[in-house]
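Engineer: Return atomic coordinates for the entry below.
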Amino acid sequence: MSDLIIDIRNVSVRFNKASGNISGLKEYVIKMLKGELMFQEFLALKNIDFQVCKGESWGLIGTNGSGKSTLLKLISGIIKPYKGSVVVHGSISPLIELGAGFDPELTARENIFLNGALLGHSKSFMNLHFDKIVEFAELQEFLDVPIKNFSSGMAARLGFSIATVTKPDILIVDEVLAVGDFAFQQKCKARMEELLNGGTTLLFVSHSIEQVKELCQNAIWIDKGVIKAKGNVDDVSDIYMQSFNG
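Structural biologist: Sure thing, here's the model as predicted:
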């Protein structure tokens, strides 16, 4: 399929959890050196098949710990699969963890350039778009304040503004809108709709089913690392909500 932008085939992601109670780093190192450190295998994702075409919008739904963020990190290249294949075409702007890519000791001004560099933008590019980023984030009066003094909502505004200053091929948004005020949530939705109309592919995680329905045409329900349903957003949302009613 020529317009396939994300192709995930039979993917599993494995993490190793240390078994037993370890009180601190010193005990961890001693046990590791003695060969007494035991690990328990944990499969965060199990045999995932997920294909996305260019310009589609997908909402990822499921309870906490279901594997949604793990799937997004897999697509972003942050983690690698234990088995299976992941093929992604095009540029990605990921908003996966609040504050990721920010140095709390640096000011907002400095972090704009740092975060831009992490996204692959040059200093001259960031200089060119600096005013646009600040204006969208509505942080003109806080440019020289360290990020550590920002509220979670302010940090989210800045992160979203940097991530969407250009039109990425794929925009990944994980619960970032949950911390912003209503007015900024509406502003972010308008920006995402603008990007979607321009052909950007959206992967969106939210605990708000209504937000998912507003922004996404499709949905995928993940539960304990397994895909329970995927397809039309209304159909998948109905199946998901029915699961809470026994």
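Engineer: C-alpha from now on. contacts and neighbour counts both.
Structural biologist: Will do.
Engineer: so which helix or strand takes in the residue lying closest to residue 79 once chain neighbours are set aside?
Structural biologist: The spatially closest residue to residue 79, leaving aside those adjacent along the chain, is residue 73, at 5.9 Å (Cα to Cα, 6 or more residues apart in numbering). Of the helices and strands defined by DSSP states H and E, residue 73 is found in helix 68-76.
Engineer: what sits up against that helix?
Structural biologist: With Cα atoms under 8 Å, 6 or more residues apart in numbering as the test, helix 68-76 has contacts from 6, 44-45, 60-62, 79-81, 86, 88, 92, 94, 96, 172, 174, 205, 222.
Engineer: Tell me which helix or strand comes right after that helix.
Structural biologist: Scanning the chain past helix 68-76 towards its C-terminal end, the next helix or strand to appear is strand 83-88 (assignment: DSSP H and E).
Engineer: after that following strand, next one along is what?
Structural biologist: Toward the C-terminal end, the helix or strand that comes next after strand 83-88 (DSSP H and E) is strand 92-95.
Engineer: in whatever helix or strand comes next after that following strand, what's buried?
Structural biologist: Scanning forward in sequence from strand 92-95, with DSSP H and E defining helices and strands, the next element found is helix 108-118. Neighbour-count burial for helix 108-118 flags 108, 109, 110, 111, 112, 113, 114, 115, 116 (criterion: 16 or more other Cα atoms under 10 Å).
Engineer: residues making contact with the very next helix or strand once past helix 108-118?
Structural biologist: The C-terminal neighbour of helix 108-118 among helices and strands, as given by DSSP H and E, is helix 123-137. Residues external to helix 123-137 that are found in contact with it (Cα under 8 Å, 6+ apart): 112, 113, 116, 117, 140, 154, 157, 158, 160, 161, 162, 165.
Engineer: center of the chain - which residue?
Structural biologist: The residue at the geometric middle of the chain, judged as the C-alpha nearest the mean C-alpha position with Cα atoms, centre = their mean, is residue 96 (2.7 Å).
Engineer: residues in contact with residue 97?
Structural biologist: 174, 176.
Engineer: and the gap between the residue of the chain most remote from its centre and residue 23?
Structural biologist: In the chain, residue 34 marks the outermost C-alpha relative to the chain mean, sitting 38.2 Å out by Cα atoms, centre = their mean. Using Cα to Cα, to the nearest Å, one gets 16 Å for the distance from residue 34 to residue 23.
Engineer: structure for this one too, so we can compare:
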Amino acid sequence: MKPVVTKFSQVTKIYPVQQERTLKDVIPQLLRLKPWAVPQASLKDVSFEINQGESVGIVGRNGAGKSTTLKLIAGVTYPTQGSLEVTGRIAPLIELTAGFHHELNGFENIFLNGAILGMSRREIEAKVTQIVDFSELHDYMYQPVKRYSTGMFMRLGFSIAVHTSADILLIDEVLAVGDDYFQQKSLDRLEKIRQDGQVTTVFVSHDQRSVERFCDRSLLLVDGQLVAAGPPAQIFKQYHRLPNKSF
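Structural biologist: This next block holds a predicted model:
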């Protein structure tokens, strides 16, 4: 069995959530007799392991804790309770514009993103052509990225992420942005990564076909709790049986 590269042990993550305020609430809050925010658990006592080379899909409704899980793995935030162990270089594709400087052009942002992801300048220089070719943004690389559409951000961000020497690739719904052609191209690339069996992929998506296509197994989160883990088809059956909930 391949080594464990991500391990959650009874992880709870609590965020302060702003309360709805009325005029009657303002004075006690100003006098610090009443808190401005209340704690809310985004994850509750979650435990799981992911092995090297696995492709794992995280499934759940909005607010279930999927993005929080990726942010914890990426080191963007930390557990409130419990412990978390992550081994290897991480390439997070969680928020489209994260790691981009809007005044810099496409080429400059490749070097900026690569440096943030821990690549040396020599490593980045060796992969610039591959990154640009995969993104197919040749005509836009000298433009500042503030002029990019969301689809162009996705193309460049995804291209950088899959051409790094990452051990763990984190993807959060970003493939839902952009045209069908590039979505399919991206999924083909993820399938190749899966078949190579060296890079661990953690994928958040509501798209059942995509998760079933390239994830070895899935985790189902409900209201911050891990309620099931298993083959994607089985997990989606449970997911579709969840009661409807308004957000």
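Engineer: quick revisit: return the member of the buried residues of helix 108-118 of the first structure nearest to residue 100 of the first structure.
Structural biologist: Using Cα to Cα, residue 115 comes nearest to residue 100 of the first structure of those, at 8.6 Å.
Engineer: circling back to that earlier point, closest one of the buried residues of helix 108-118 of the first structure to residue 146 of the first structure?
Structural biologist: Distance to residue 146 of the first structure across those (Cα to Cα) is lowest for residue 108, with 6.1 Å.
Engineer: What lines up with the closest one in the second structure?
Structural biologist: If you follow residue 108 of the first structure across to the second structure using TM-score structural alignment, you land on residue 106.
Engineer: And for its match, nearest residue in space, chain neighbours not counted?
Structural biologist: The spatially closest residue to residue 106 of the second structure, leaving aside those adjacent along the chain, is residue 141, at 4.3 Å (Cα to Cα, 6+ apart).
Engineer: Map that neighbour onto the first structure.
Structural biologist: So residue 141 of the second structure corresponds to residue 143, using TM-score structural alignment.
Engineer: Equivalent analysis for residue 181 of the second structure, please.
Structural biologist: Superposed on the first structure with TM-score structural alignment, residue 181 of the second structure falls opposite residue 183.
Engineer: Equivalent analysis for residue 150 of the second structure, please.
Structural biologist: Counting by TM-score structural alignment, the partner of residue 150 of the second structure is residue 152.
Engineer: Just list the residues touching its match, thanks.
Structural biologist: 98, 179, 180.
Engineer: again, only this time at 10 Å
Structural biologist: For residue 152 of the first structure, the set of contacting residues under the criterion of Cα atoms under 10 Å, 6 or more residues apart in numbering consists of 98, 99, 176, 178, 179, 180.
Engineer: now residue 213 of the second structure
Structural biologist: Contact partners of residue 213 of the second structure, counting by Cα under 10 Å, 6+ apart, are 187, 188, 190, 191, 232, 233.
Engineer: Mind jotting down where the helices sit in the second structure?
Structural biologist: Counting by DSSP state H, the second structure forms helices over residues 23-30, 66-74, 106-116, 121-135, 150-162, 180-196, 208-214, 232-240, given from the N-terminal end onward.
Engineer: What is the distance between the shortest one and the centre of its chain?
Structural biologist: Remark: helix 208-214 of the second structure is offset 16 Å from the chain centroid, using Cα atoms, centre = their mean, to the nearest Å.
Engineer: Kindly report the same for the last one.
Structural biologist: Here the centre of helix 232-240 of the second structure is set off from its chain's centre by 20 Å, with Cα atoms, centre = their mean.
Engineer: Now it on the first structure. Mean distance?
Structural biologist: Once the two models are superposed, helix 232-240 of the second structure sits on average 1.0 Å from its counterpart in the first structure (mean Cα distance after the TM-score superposition for the first structure).
Engineer: cool, the shortest one as well?
Structural biologist: Average distance between helix 208-214 of the second structure and its aligned residues in the first structure, after superposition and using mean Cα distance after the TM-score superposition for the first structure, equals 1.1 Å.
Engineer: How about the fourth one?
Structural biologist: Average distance between helix 121-135 of the second structure and its aligned residues in the first structure, after superposition and using mean Cα distance after the TM-score superposition for the first structure, equals 1.3 Å.
Engineer: Touching, the residue nearest to residue 106 of the second structure and residue 107? I think so.
Structural biologist: Yes - using Cα atoms under 10 Å, residue 141 of the second structure and residue 107 qualify as a contacting pair, with a distance of 5.7 Å.
Engineer: For these two, list the residues in contact with both.
Structural biologist: With contacts taken as Cα under 10 Å, 6+ apart, the residues that reach both residue 141 of the second structure and residue 107 are 132, 156.
Engineer: re earlier: the match of residue 181 of the second structure - how many residues pack around it?
Structural biologist: Around residue 183 of the first structure there are 8 other residues, counting by other Cα atoms under 10 Å.
Engineer: Ok, residue 133 of the second structure next?
Structural biologist: One way to gauge burial is a neighbour count; for residue 133 of the second structure, by other Cα under 10 Å, it gives 12.
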